[in-house]
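# Need coordinates for the following:
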Amino acid sequence: MRTLNLPTVNRSREIERIVNGMPTSDGAGVKLTRVLTHDLQRRLDPFLMLDAFRSDNADDYIAGFPDHPHRGFETVTYMLAGRMRHRDNAGNEGLLQNGGVQWMTAGRGIVHSELPEQEDGLMEGFQLWVNLPGKTKMTAPGYRDIPAADIPEFALAGGGALKLIAGKLGSEEGAVTRPDTEPLYLDLTIPAGGVYAVAIPAGHNAFVYVYRGALTAGDLARPVRDKQMGVLNNEGDGVSLRAAEETRLILVAGKPLREPIAQWGPFVMNSREEIEQAVDDFHNGRF
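Okay, the predicted model is just below:
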């Protein structure tokens, strides 16, 4: 594993708000922690939703997500542990497993299923929804499976580690780059006592989500703990992260679209009329 020298950060962003993940269920009864909800879509534009899932009780996930539609945005599923089978009506099929990522562009419309291929054991990961700009909401659907081996992974000085799922960090490029929203998606491991400063593009909205341990960011002493999101303010060229205990987190940032958001369940467009058209198209088999 290569060692990465993180770009210099001159001024750290601060934690603006700490958000507690809320237990919920979706699909055919899968138990989730919903972190980024509708009320944060404007503040964290272009991100629409973040769900975290972690359970070794098969009853919490075994029913999965049977066929369901999407239009107007992208879904990013990052699997830390477990096996999930994707199938869609565009003929794509793939197996998402330990450390892998599925990047799906719903575009003008796709119907897919995500079903577990395990009957016991731990299933853990995240699903992030990334908005598409109005000009590409009706683009052709797309799907990409990214195995763990294709995601750049680096050692950090002092015993930390970083996976660069999407975006750019200094001269390094992640497994995925996307236009318009320019998302940065990192999985970070910080050892006890570790301090790392991570550069974030100017103007990008950003947050951290802790899934093991706890951390502080910038000068704020109040920690962000397991199953909590820390929304970062937009002042500074990066964020300084400190962990008193071994901590794992994802850091996500993106360029805001600053467009109207109209959402009805799995459809995200720019106007009510476009939502009504999406519903009609789906019910009349035009996806």
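# going forward, measure contacts and count neighbours with C-alpha atoms only.
Noted.
# Quick one: residues contacting the nearest residue to residue 267 once chain neighbours are set aside.
Nearest residue to residue 267 in three dimensions, chain neighbours excluded: residue 71, at 4.8 Å (Cα to Cα, 6 or more residues apart in numbering). For residue 71, the contact set (Cα atoms under 8 Å, 6 or more residues apart in numbering) comprises 106-110, 137-138, 266-269, 278.
# wait, isn't residue 117 in contact with residue 86?
No. Contact criterion Cα atoms under 8 Å: residue 117 and residue 86 do not qualify, at 10.1 Å.
# So these two - more neighbours on which side?
Set residue 117 next to residue 86 and count neighbours by other Cα atoms under 10 Å: residue 86 wins out with 20 against 15.
# Which secondary structure element is home to that one?
strand 83-88 (DSSP states H and E).
# Just the angle for the next helix or strand after that strand relative to strand 83-88, thanks.
Per DSSP H and E, strand 83-88 leads on to strand 93-97 as the next helix or strand towards the C-terminus. Here strand 93-97 runs at an angle of 160 degrees relative to strand 83-88 (axes from the mean of the first three to the mean of the last three Cα atoms, to 10 degrees).
# Run through the neighbouring helices and strands of strand 93-97.
Using 3 or more Cα pairs under 8 Å, 6 or more residues apart in numbering; DSSP states H and E, the elements in contact with strand 93-97 are strand 73-81, strand 83-88, strand 142-146.
# can you give me the angle that strand makes with strand 73-81?
50 degrees.
# Between strand 142-146 and strand 93-97, find me the angle.
Using the same axes, to 10 degrees: strand 93-97 against strand 142-146 is 40 degrees.
# now what about the next helix-or-strand element following strand 93-97, what contacts it?
Using DSSP H and E, the helix or strand that follows strand 93-97 in sequence is strand 101-105. Contacts to strand 101-105, defined as Cα under 8 Å, 6+ apart, come from residues 73-79, 96, 141-148.
# Residue 212 against residue 249, yeah?
Yes. Between residue 212 and residue 249 there is a contact at 6.9 Å, judged by Cα under 8 Å.
# how far off strand 73-81 does the helix or strand hosting residue 52 point, in degrees?
Using DSSP H and E, residue 52 maps to strand 47-55. Strand 47-55 runs at 20 degrees relative to strand 73-81, counting by the same axes, to 10 degrees.
# Here is the second sequence; please produce its structure so I can put it next to the first one:
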Amino acid sequence: MSTNLAEVETGTERRVVAVIRGVPTSDGAGVKLTRVIGQRALPDLDPFLMLDEFGSEKGADYIGGFPDHPHRGFETVTYMLDGRMRHWDNKGNSGLLVPGSVQWMTAGSGLVHSEMPEQEDGLMRGFQLWINLPAKDKMCAPRYQEYAPDKIPVAKPAPGVSVKVIAGEVAGTKGPIGGVATDPTYLDISLEKGAGFSHRLPKEHNAFAYMFEGAGMIGVKEVEKQQLAVLSQGEVFSVTAEAAPARLILVAGRPLREPVTKYGPFVMNTPEEIHQAIADYQAGRL
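Okay, here's the model as predicted:
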């Protein structure tokens, strides 16, 4: 449910309990990234394991892409803002991610895939989010939910507010992503100067907001560009763009509260399961 700020029913406000700034890193074949979740200041936020922001107009920063690599035990969400990325995997799946498109990949029992840019220069910008799977689903069959920009609905819940609904529901507009164990919300929120937006989230879900253009007030806390706000438990998330336009992603999901054992591209519950994942990959069984 989403409403104008003035129309929000009473409920526990979600406060900003920590503000995190990403750190520069590289991954794949030298792709330059900003790691926001998955760094020392914020190792994870159950069920979220990693959030990377990538963005550069220099081809040298991304041209190496992400050659063949394995995954098991979690989900990857790639949201392209600008640029073109081709993906392929060893199950015969392939596709092209273009500006505004989303790929929600459930690695499950495992696959080997690659993500390679289809451009040598120009702006490449977007996010990759890793979401944990519950123990009962870690060995499920891999699957993709991939949507072109015109399949991502846009809600207009209040004056000066535009929301791309990837997962969840805003003002009666439902996102296309479904059947995900953590019941996620994933919104791309654009605010004109002076506009405000309020959204109800399941009280028990963990949530964060990442400001990637402009700055805004989340509750009583100002969050600047390239800052992530870790949100308290609660029912109502509110943001306003007071001085200038702003754009942010709001992401929430049901925490799993299970043991997490990570080793590179494998995320399982025990060290023994990690050893098995490595052995399966080395034997070509993913």
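# Between residue 212 and residue 249 of the first structure, point out the one with more neighbours.
Set residue 212 of the first structure next to residue 249 and count neighbours by other Cα under 10 Å: residue 249 wins out with 24 against 15.
# Quickly note the distance from that one to residue 14 of the first structure.
The gap separating residue 249 of the first structure from residue 14 of the first structure is 16 Å, by Cα to Cα, to the nearest Å.
# among the contacts of strand 101-105 of the first structure, who's most crowded?
The most crowded member of the contacts of strand 101-105 of the first structure, judged by other Cα under 10 Å, is residue 73 (29 neighbours).
# Could you check how far that one is from residue 244 of the first structure?
In terms of Cα to Cα, residue 73 of the first structure sits 37 Å off from residue 244 of the first structure.
# can you check residue 68 of the first structure too?
42 Å.
# Name the residue in those two with the higher neighbour count.
Neighbour tally, residue 68 of the first structure and residue 244, criterion other Cα under 10 Å: the higher count belongs to residue 244, 16 against 13.
# tell me which element the more buried one is part of?
Using DSSP H and E, no helix or strand contains residue 244 of the first structure.
# any idea how far it lies from residue 117 of the first structure?
Distance, residue 244 of the first structure to residue 117 of the first structure, using Cα to Cα: 37 Å.
# now residue 75 of the first structure
Separation of residue 75 of the first structure from residue 117 of the first structure (Cα to Cα) stands at 20 Å.
# quick revisit: which one of the contacts of strand 101-105 of the first structure is nearest residue 40 of the first structure?
residue 73 (16.4 Å; Cα to Cα).
# What's the match for the closest one in the second structure?
Under the alignment (TM-score structural alignment), residue 73 of the first structure pairs with residue 74 in the second structure.
# so who does that match touch?
Neighbouring residues of residue 74 of the second structure by Cα under 8 Å, 6+ apart: 106-108, 130-133, 138, 266-267.
# ok, now residue 49 of the second structure?
Contacts for residue 49 of the second structure (Cα under 8 Å, 6+ apart) come out as 37-38, 43, 129-132.
# cutoff 10 Å now
37-39, 42-43, 74-76, 129-132, 260, 262, 267 (Cα atoms under 10 Å, 6 or more residues apart in numbering).
# Counting only helices, which of those make the cut?
Assigned to helices by DSSP state H, none of the contacts of residue 49 of the second structure qualify.
# Now list the buried members of these.
37-39, 42, 74-76, 129-132, 260, 267 (16 or more other Cα atoms under 10 Å).
# In strands only, show me those.
In this view, those that belong to strands under DSSP state E are 37, 74-76, 129-132, 267.
# for the residues you listed, which one is nearest residue 218 of the second structure?
Closest approach to residue 218 of the second structure among those (Cα to Cα): residue 37, at 19.0 Å.
# thought the closest one was touching residue 24?
No. Between residue 37 of the second structure and residue 24 there is no contact under Cα atoms under 10 Å: 11.9 Å.
# Now list whatever residues contact both of those two.
Taking Cα under 10 Å, 6+ apart as the contact rule, residue 37 of the second structure and residue 24 both touch 52-53.
# coming back round to it: got any residues that touch both of residue 212 and residue 249 of the first structure?
Taking Cα under 10 Å, 6+ apart as the contact rule, residue 212 of the first structure and residue 249 both touch 189, 225-227.
# Out of the residues you listed, which is nearest to residue 52 of the first structure?
Distance to residue 52 of the first structure across those (Cα to Cα) is lowest for residue 227, with 8.2 Å.
# Next, count neighbours for that closest one.
21.
# same question, the one 10 residues further on
When neighbours are counted by other Cα under 10 Å, residue 237 of the first structure registers 19.
# Then the one 5 residues further on?
Each residue near residue 242 of the first structure was counted by other Cα under 10 Å, and the total is 24.
# again with residue 276 of the second structure
By the criterion of other Cα under 10 Å, residue 276 of the second structure has 11 neighbours.
# Now the helix or strand that contains it: buried residues?
Residue 276 of the second structure belongs to helix 271-282 when assigned by DSSP H and E. The neighbour-count check on helix 271-282 of the second structure (16+ other Cα under 10 Å) flags 274, 277-278, 281 as buried.
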